[in-house]
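> this one's sequence-less:
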């Protein structure tokens, strides 16, 4: 078949696949996209479209395979990196999955920072970082508990070997040992998020903080929504306010990032 005919046929199959996908007929869509791939295997969108169908069917192994192929063909594929990241998270490959999501966010923000997929990627990235912390925290706590039990057992056995009575001094040593391990465990315990790192309206951690002329910092999307739907005034001070008066608060943004680096559990609230 001539190249032009193959391209035309593949595009027609892709359109058919899109129609099937919209009707939630994922198996039929997969078949159509596969036929398009057979005709034109070097078109990355055919691979990401099929990966999306596999995602809907929770077939994450095939999602990973198709996305890796799409990225080979197009290193700037936002959907390729995004869905590959999600697939890796399914097998608890958190570090690698987070890298792919971060790459997808970087590529997506560079293209259209306000698109729906950028917001979706940002939410999944926050969730992934929280899951990574939760997984690592559970492992650390289990290791600490195991080590604590071994130390307590060794301490008790030492006194038994020496035919010593297990009296007040020995109990104090066990209590001191417990305090040491409890102190180590507190490192992974969530604390309160400082108020200044949270939007006054949503009470959630800032992602894109902007400051008004009155000195109040808001989440950009939230304050813009207020200006459009409620009125052109600062919701805290009631002073007149327009979108063009808002300035990115880089200091608060950096403070949030530093807080998240030190307290990954807080991604749950971002």
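Cool, got the structure. All values derive from a computational prediction rather than experimental measurement.
> From now on I want contacts and neighbour counts done on CA atoms only, so please keep to that.
OK.
> Leaving out sequence neighbours, find the closest residue to residue 206.
Taking C-alpha to C-alpha, 6 or more residues apart in numbering, and ignoring the residues beside it in sequence, residue 206 has residue 198 as its nearest neighbour in space, at 5.4 Å.
> what's the spacing between that neighbour and residue 255?
Between residue 198 and residue 255 the distance is 11 Å, computed by C-alpha to C-alpha, to the nearest Å.
> Please apply the same query to residue 113.
In this structure, residue 113 lies at 22 Å from residue 255, with C-alpha to C-alpha as the measure.
> doesn't residue 205 make contact with the residue nearest to residue 206?
Yes. Assessed by C-alpha atoms under 8 Å, residue 198 is found in contact with residue 205 at 4.3 Å.
> Check which helices and strands the lengthiest helix in the chain sits against.
Among the elements of the chain assigned as helix by DSSP state H, the one spanning the most residues is helix 116-161. Helix 116-161 makes packing contacts with helix 94-111, helix 168-185 when contacts are defined by 3 or more C-alpha pairs under 8 Å, 6 or more residues apart in numbering; DSSP states H and E.
> before we move on, the earlier item: looking at residue 198 and residue 255, which has the bigger crowd around it?
For the pair residue 198 and residue 255, the greater number of neighbours falls to residue 198 (22 against 14), based on other C-alpha atoms under 10 Å.
> Alongside the first one, take a look at this:
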């Protein structure tokens, strides 16, 4: 057994040393990742759940990982630290290898899956990121609330990016956009509960996902309207042809009346659908009309005097009663009696809703 364990140690050590300076991944064809992380991930960093001693620079990596005196848990932490170093230098492929070693050594630590998922996000490996997030979320004992927040956020972001990438390439997506919204909503709720600094970043993604779903639903509606338009026109034309066929060659005046009546009906249909198309072009809700918690159109906007931020009354009151007496975005103290009605904004929103009934479903 000692020789077997020693062999495993050698294998894992060699895995970390393989192509240590190479930041490309020939196996999946991804380009070399930028040394500067993309802006949409700029605030997310690999997690260190515990403070482990730094790896001794005087020893080679293989010697450290081959040490039979180290426990699997401590070796896993050393691999995680190695992954963190690679991540900080933009070597995401190498970081994935190191985090994978950590997972092998200690598969019950959700932090390793969270860190590896973030690397997959940086490399646009959406489904790998989703898989790591799902595995991490299953580990209830080590997935602290802070780690759960990250895992839900990474999963929702990966699913959203996968859908958008497929749409850009003219392909069918995963059909998991609603799941992405649910994940981002969970991350957003957790960020408020934890008074996280990631709240704004998560809120942006959550709002984007909801907007994408509405756009898809609206596009589908327009397609259905277009199909209905064509169907009604053909129906009128078939009725005209049937009447003309029954009449035969006789009654040229009647034939003309039938043709004219058909043309009038088609003109009415065209006018009706033309107006519908004109209205559909205006299906956009200004961000100022959306609540800062649910991102739905506000019906009773109120201002938090502590921050100057406008919330929908029902949402902010629910937050104050169930979560805490503080502003959910600025985390300043706040009480229900301090809320001030935003009458000017309410008037504008009411007028907008009266002209755009569809916005209730936004």
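Alright, I've got the coordinates. These numbers come from a predicted model, not from an experiment.
> How many residues are close by residue 130 of the first structure?
Counted with other C-alpha under 10 Å, the burial measure for residue 130 of the first structure works out to 22 neighbours.
> That one matches what in the second structure?
Aligned by TM-score structural alignment, residue 130 of the first structure pairs with residue 211 of the second structure.
> residue contacts, that match?
Residues in contact with residue 211 of the second structure (C-alpha atoms under 8 Å, 6 or more residues apart in numbering) are residue 362.
> Please point out which parts of the strand or helix carrying residue 9 of the second structure sit buried.
For residue 9 of the second structure, the host element (DSSP states H and E) is helix 2-17. Using 16 or more other C-alpha atoms under 10 Å as the burial criterion, the residues of helix 2-17 of the second structure that qualify are 9, 10, 11, 12, 13, 14, 15, 16, 17.
> Please apply the same query to stretch 8-21 of the first structure.
9, 10, 11, 13, 14, 15, 16, 17, 18, 20, 21.
> doesn't residue 37 make contact with the fourth one?
No. Counting by C-alpha under 8 Å, residue 13 of the first structure sits too far from residue 37 to count as a contact (9.3 Å).
> which residues do the two both contact?
Shared contacts of residue 13 of the first structure and residue 37, defined by C-alpha under 8 Å, 6+ apart, are not found at any residue.
> Show me what the host helix or strand of residue 19 of the first structure packs onto, helices and strands only.
Taking DSSP H and E as the definition, one finds residue 19 of the first structure inside helix 3-22. Contacts defined by 3+ C-alpha pairs under 8 Å, 6+ apart place helix 3-22 of the first structure against helix 26-39.
> what does the next helix or strand after the helix it packs on correspond to over in the second structure?
Downstream of helix 26-39 of the first structure, the first helix or strand assigned by DSSP H and E is helix 44-56. Aligned by TM-score structural alignment, helix 44-56 of the first structure corresponds to residues 110-122 of the second structure.
> Superpose on the first structure and give me the mean offset of that stretch.
After superposition onto the first structure, the average distance of stretch 110-122 of the second structure to its aligned residues comes to 0.5 Å, using mean C-alpha distance after the TM-score superposition for the first structure.
> Report how many residues lie close to residue 64 of the second structure.
By the measure other C-alpha under 10 Å, the count of residues near residue 64 of the second structure is 18.
> Check which helix or strand it maps to.
Assignment of secondary structure by DSSP H and E places residue 64 of the second structure within helix 61-66.
> Buried residues of that helix, list them for me.
Buried positions in helix 61-66 of the second structure, judged by neighbour count with 16+ other C-alpha under 10 Å: 61, 62, 64, 65, 66.
> so which of these would you say is closest to residue 146 of the second structure?
Distance ranking of the buried residues of helix 61-66 of the second structure against residue 146 of the second structure, using C-alpha to C-alpha, places residue 65 first at 29.1 Å.
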